[in-house]
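*Asks:* Mind folding the following:
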Amino acid sequence: MLASVENVTERSFDYIIVGGGTAGLVVASRLSEDPSVSVLVLEAGRANLDDESITMSGTFGKNFFHPENDWAFMTASPPLTEFAGLELNFYAGSPKAHGKGLGGTSGMNFYVFTQPPAEDINAIERLGNPGWNWDRYIHYSRKSETFIPPDESVAKTERLEYDAENHGTDGPITTCYAPMTSGWEGLYQDASQISLLRSLGNLGLKPVKDATKGDGNGSWMATCSVDPHTNRRAYAVSYLNQARGRRNLSVVVRAPVSRILSAPEKSADGKLVASGVEFTHDGKSYRVLANREVILSAGAIKSPQILELSGIGNKDLLSKLGIPTKIDLPSVGENVQEHIFAAASFELKDPEKYNTLDPIADPEVLKEQLKLYAEHKGLFLLSFLGIGTASLDRLSPNGAALSAAHIDKVKAQGALRSPGLQAQYELQIEKLEKGIASMELVSMPTFLSRPNPPEAGKKYITIVSIMNHPWSRGTIHAASADPQSPPTVDPHYFEDEFDLQNMVELVKFMRKLGKTAPLGDIIAREHNPGAEVETDEQLVSWVKKTANSIAHTSGTCSMLPQDKGGVVDPRLKVYGTANVRVVDLSILPLHIGAPTQSACVPLSSAIKISEAMLTCNCGERAAYVYGMAEQAADIIKGVI
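*Replies:* From the prediction side, this is the model:
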């Protein structure tokens, strides 16, 4: 399916898909099932199809900031948003992971494959998008998955509970439970076998049998997107593998799209008609024509930039950049939401009893483990399993009071907001009042925290705390009319004080976990934040200096009514266009509370700790994107 530029330029295709990432490959595969239509995918990055740093299990995190595999967009520097007392060293001039190459971010994430709360998905429909509800979503998510159950004896020993009916059986993405566990997860019934999940239970989080049914409020073991037969990553390229041999599907790599081209005449109802796209390859500019549609699947950071470069966006911004306005759509690049995380690491008392990834930092151990991997053994089969989610009031004695005060403030300031943001906030208030889980904890068998570096020869458990329902909203816009210039990413992290309060209380709970039996019984000491962080003021400062983005950017092309800040309608058409759709995480109008699929950890000697901890890309969003893109494909085909 890989085609040369000469084979596609100046030709016409029924569908042109801009971006060969997670969503783009799903849509390309499904549309090309009809042999009567032609489909072209233009991907800015490489093919990467035989790159073992992507396909080999246990290498998650290795490609963060790799220039060929990660866009590594920088946040605004100096920050465009100023507010008192915020010393965010990650805010100004730090990279944001964003997958580059076929498969996109699904080729660099951390594998966890589970589902967001049903209430979060239903919120999308309640914001004005008929058909975008839990029942339809879970149908399409299962369509993407082939779940391989664990051996019964292993499932019992490791507490790997699941309902088979909640999982898919014949989709392109193979999922399973990790072949190797750390030794402290799952064996909670035996006092000598330490379980993080039991610790969570002791502090008020009840076990969840299978979070894929849409109720993950509690603690559970997560599945991962790995094929247990081959121990290889299962990612969006699997959709291309299903499409092998189709003559109607062409894929061109190293072909970043500069802009969408428009026809000189509008449609009968006065809408802009996309005639094709302009892209570059080896420094030269090319054009390709679209008979039916242009589908933008470039991701939540690139998609708004491409729309603006095409003259679709806020006319004031476009005018400053010297770009002629074709559609004045001020919401492009607005409503940016991001999951934020902070991490605490704990040194293990008896390291020989437990499996962690820390030893792989030793080059000699790395060589040994690579040999074991070839035999389907060793630490490269290790992943993380333990996840817990809860509302703030269940994690913190201050939670109820903080939430009540925030709700009062939001209600009092309602008249100052746009209708779209007000509609989102009303749903977020409802979640607070109902106690819907918005905070997340993920246990990881390795060191992943700062500022104190790990010590050689030690083993660590890290608990990553994640704030999933942010109240702050950022922006992402084109910085120049030059397509080669990166967009301006101004995320506004912690601009709403309640976000910072949430994170601080979550970190307090996270530290409490490290002292709670049975988990506390195997911990020698807290390494980060560390004993020197004692007071609330010190903890606030530590959070500001060490918290970072999980790289789950969403909202830049929100699916909302146009009068509420929407960029696309429920059929994913860009307002004011006849045949331009957006299919990627940018359409998500209100962020979902979801466990992560990847986080940045030092899994080989080639990864420096300082680089690895700059960001965290969490892949459960990939599970959402698969389901969303499957639904989008049926919308485009007219099935629904």
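*Asks:* C-alpha from now on. contacts and neighbour counts both.
*Replies:* Fine.
*Asks:* so after the longest strand seen in the chain, what's the next helix or strand?
*Replies:* Longest strand in the chain by number of residues (criterion: DSSP state E): strand 284-296. Note on strand 284-296: by DSSP states H and E, the next helix or strand toward the C-terminus is helix 299-309.
*Asks:* and that following helix, what does it pack onto?
*Replies:* strand 257-262, strand 475-477 (3 or more C-alpha pairs under 8 Å, 6 or more residues apart in numbering; DSSP states H and E).
*Asks:* which SSE is the closest residue to Gly378 other than its chain neighbours in?
*Replies:* Distance criterion C-alpha to C-alpha, 6 or more residues apart in numbering; nearest residue to Gly378, sequence neighbours excluded, is Leu372 at 5.3 Å. Assessed by DSSP H and E, Leu372 sits inside helix 363-374.
*Asks:* one more, for comparison:
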Amino acid sequence: MDNPDFIIVGAGSSGCVMAERLSASGRHKVLLLEAGGDDRRFFVQMPLGYGKTFFDKRVNWMYRAEPDPGLAGNIDHWPRGRVLGGSSSINAMVWVRGARADFDEWRDAGNPDWGADEICAAFREIECAAIGDDAVRGRSGPLKLFVPNKTVHPLTRKWFESAQAIGLPMNPDFNGDNQDGVGLFEFTIHKGRRLSSARAFLRPAMSRPNLRVITGAHVTGLTFDGQRATGVTYMRRGKTVTIKAGCEVILSGGSVNSPQLLQLSGIGPADHLQSLGIGVRADNAHVGRNLEDHIGTNYTFRANCPTINQQLGPLWGKLSAGMRYLLMRDGPLSVSLNQAGGFIRTDPNRTRPNMQLYFQAFSTVLPRPGERPILSPDPWPGFSIGWSNCRPKSRGEIMIRSADPFEPPKIAANALSHPDDVAEMLATGKIIRRMAATRPLADYIETELLPGPDVIEDEALIEDFRRRSGTVYHPVATCRMGPDPARAVVDSRLRVHGVGGLRVVDCSVFPNIVTGNTNAAAMATAWRASELVLQDNT
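*Replies:* Okay, the predicted model is just below:
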């Protein structure tokens, strides 16, 4: 495409929405560049295929964080989507909006276009939900949502009963006005297939003559005229291509790649860029900093009844599940493993939940290095109850290592470095044990496998979850939004401070992390951002 009006870098959760919305009127020419390839792969489209894509470099950037003292020195694996649909093509597909108060905090931080009313209006436009209040939930959007009422394992219902017995209510809709309680999650799955941002938004738009999508295009830098971004340079099949944007360049590379590209282009902490021989175009200490992420762990139990382990473990089970999926798009391969969960408050005086729960009628205690063994569970019946912190206080950073655009950046997560995060994790582990000791779930437990019944003292419990915890793949805020260039990277219209013609639209602009999974908020952010971009380019 010659002379596009908008160049979007990254066809992930946000980039696909931006491409669809900016091209919808037909008035603007849009070029979407994606470093990865096509999403039409079996294990991308099969919901439980994310166990395979977790370590597949053909669709995954396969990042590795730095050794983390907060995680007992472990090196955490950071999968990020490198394919059409981005991380929405390789994630666990849980659809959680976040709490209304999260977005009102965005607004109150000096971002008037980003309160709960504006973001929830975007959610309603995006969603096609089958549950919840008509006044809150969208019914006719392009993203059809699925609730696994028929496929959920019976043990999940026993967990619900035990959770209620210790005072947690059932919640029929985590995306309504209240998140508290336990229940079934919603998923971006439709008719047994993953419904990524690429399938829901980009594919229907690709027939438009004013939208062009180029895969295998690794953007290596931005071009400028003074302090205005004019276009990008990318590598494809060994050739370097430079192309200009008539209106704007929009970065949608996510919380790792967007700050990386800004830094490579001279926008970031001046001292760091100069140490790498990169000329400084805009000195902004916050590019790549303020990293927030949810950290999770689990307790695992051996059951005295069959679980999903017996459905997917033996060869006959794999063959049966495979045939059922191929013929009917049904069965355990047609849905995520985290079919249920919840949101709780470790202190009743909190204004909203601070911890997220996950229930899996499935276990993978046996170590399998270099593998996420979703399709190879333990040979005995087992299940896990997991949890993660919703609003961590620990902060990390993502910084380039050199001027080489093909070298992965340095990811220093600093997980569990704040004592309040440690206290929340400890308190939740004790709640999990209360659930497991409460009937009826207690009747189905043979023994606790991890961390084990002998791990009792607080110090030992903390040591355990530091050793076994890790990212739940929700990094945000590395190009955070705010009115003050001394504290933020983009303004409330997502324009990069100090640089014209350049915006960032993805999870990296979140002023703070949301209460729950981030994929939904990434899409809603792009939907809202497209309205602002079109207003500014009438």
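*Asks:* Work out the TM-score between the chains.
*Replies:* Once superposed, chain against chain, the TM-score is 0.93 (TM-score structural alignment, normalised by the length of structure 2); 527 aligned residues with a C-alpha RMSD of 2.1 Å.
*Asks:* Which part of structure 2 matches the longest strand of structure 1?
*Replies:* Mapping strand 284-296 of structure 1 onto structure 2 (TM-score structural alignment) gives residues 239-251.
*Asks:* so can I have CSV of the helices and strands packed on helix 299-309 of structure 1 showing distance to Thr55 of structure 1?
*Replies:* Compiled in CSV, those are given as follows (distance: least, C-alpha to C-alpha, whole Å):
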stretch, distance to Thr55 of structure 1
strand 257-262, 26
strand 475-477, 31
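*Asks:* So which of those is the most surrounded?
*Replies:* strand 475-477 (a mean of 25; mean count of other C-alpha atoms under 10 Å).
*Asks:* Off-centre distance for it?
*Replies:* How far strand 475-477 of structure 1 lies from its chain's middle: 18 Å, per C-alpha atoms, centre = their mean, to the nearest Å.
*Asks:* Following superposition onto structure 2, what is the mean distance for it?
*Replies:* Following superposition, strand 475-477 of structure 1 is found to deviate from structure 2 by 0.7 Å on average (mean C-alpha distance after the TM-score superposition for structure 1).
*Asks:* what stretch of structure 2 does the helix or strand following that strand fall on?
*Replies:* For strand 475-477 of structure 1, the following helix or strand on the C-terminal side (DSSP H and E) is strand 488-490. Using TM-score structural alignment, strand 488-490 of structure 1 lines up with residues 410-412 of structure 2.
*Asks:* what's in contact with the matching stretch?
*Replies:* Arg64, Ala65, Glu66, Pro67, Asp68, Gly396, Glu397, Ile398, Met399, Ile400, Arg401 (C-alpha atoms under 8 Å, 6 or more residues apart in numbering).
*Asks:* Go ahead and confirm the first one touches Asn74.
*Replies:* This points to Arg64 of structure 2. No - if you go by C-alpha atoms under 8 Å, Arg64 of structure 2 and Asn74 don't touch, sitting 10.4 Å apart.
*Asks:* and the aligned partner of Phe160 of structure 2 in structure 1, what does it touch?
*Replies:* Structural alignment (TM-score structural alignment) places Phe160 of structure 2 against Leu197 in structure 1. Listed by C-alpha under 8 Å, 6+ apart, the contact set of Leu197 of structure 1 reads Glu185, Gly186, Tyr188, Pro207, Ser219, Trp220, Gly386, Ile387, Gly388.
*Asks:* repeat for Gly311 of structure 1
*Replies:* Per C-alpha under 8 Å, 6+ apart, neighbours of Gly311 of structure 1: Leu318, Ile323, Pro324, Thr325, Lys326, Ile327.
*Asks:* what does it align to in structure 2?
*Replies:* Checking TM-score structural alignment: Gly311 of structure 1 goes with Gly266.
*Asks:* Also Leu519 of structure 1?
*Replies:* Per TM-score structural alignment, Leu519 of structure 1 is aligned with Leu441.
*Asks:* Against Thr525 of structure 2, how distant is that match?
*Replies:* From Leu441 of structure 2 over to Thr525 of structure 2 the distance is 39 Å, taken as C-alpha to C-alpha, to the nearest Å.
*Asks:* who's more crowded, the two?
*Replies:* More crowded of Leu441 of structure 2 and Thr525, by other C-alpha atoms under 10 Å: Thr525, with 25 against 20.
*Asks:* Need the counterpart of that one in structure 1.
*Replies:* Looks like Thr525 of structure 2 aligns to Met628 there (TM-score structural alignment).
*Asks:* Against Pro561 of structure 1, how distant is its match?
*Replies:* In terms of C-alpha to C-alpha, Met628 of structure 1 sits 18 Å off from Pro561 of structure 1.
*Asks:* what's the answer for Leu588 of structure 1, then?
*Replies:* Taking C-alpha to C-alpha, one finds Leu588 of structure 1 at 13 Å from Pro561 of structure 1.
*Asks:* which of the two has more neighbours?
*Replies:* It is Leu588, of Leu588 of structure 1 and Pro561, that has more neighbours when counted by other C-alpha under 10 Å, with 25 against 17.
*Asks:* Surely the more buried one is in contact with Gly555?
*Replies:* Yes - at 5.2 Å, Leu588 of structure 1 counts as touching Gly555 under the criterion of C-alpha under 8 Å.
*Asks:* Could you narrow the contacts of Leu197 of structure 1 to those that are also in contact in structure 2?
*Replies:* For the contacts of Leu197 of structure 1, the contacts that are reproduced in structure 2, applying both residues aligned by TM-score structural alignment, their matches' C-alpha atoms under 8 Å, are Glu185, Gly186, Pro207, Ser219, Trp220.
*Asks:* Give me the secondary structure label for the counterpart of the fourth one in structure 2.
*Replies:* Structural correspondence for Ser219 of structure 1 with respect to structure 2 (TM-score structural alignment): Val182. Applying DSSP: H, G, I helix; E, B strand; the rest coil to Val182 of structure 2 yields a three-state assignment of strand.
*Asks:* how much space between Val182 of structure 2 and Ala361 of structure 2?
*Replies:* 15 Å.
*Asks:* Also Arg27 of structure 2?
*Replies:* Relative to Ala361 of structure 2, and taking C-alpha to C-alpha, Arg27 of structure 2 is found at 50 Å.
*Asks:* what about the two, which has more around it?
*Replies:* Higher neighbour count among Arg27 of structure 2 and Ala361: Ala361, with 26 against 11, using other C-alpha under 10 Å.
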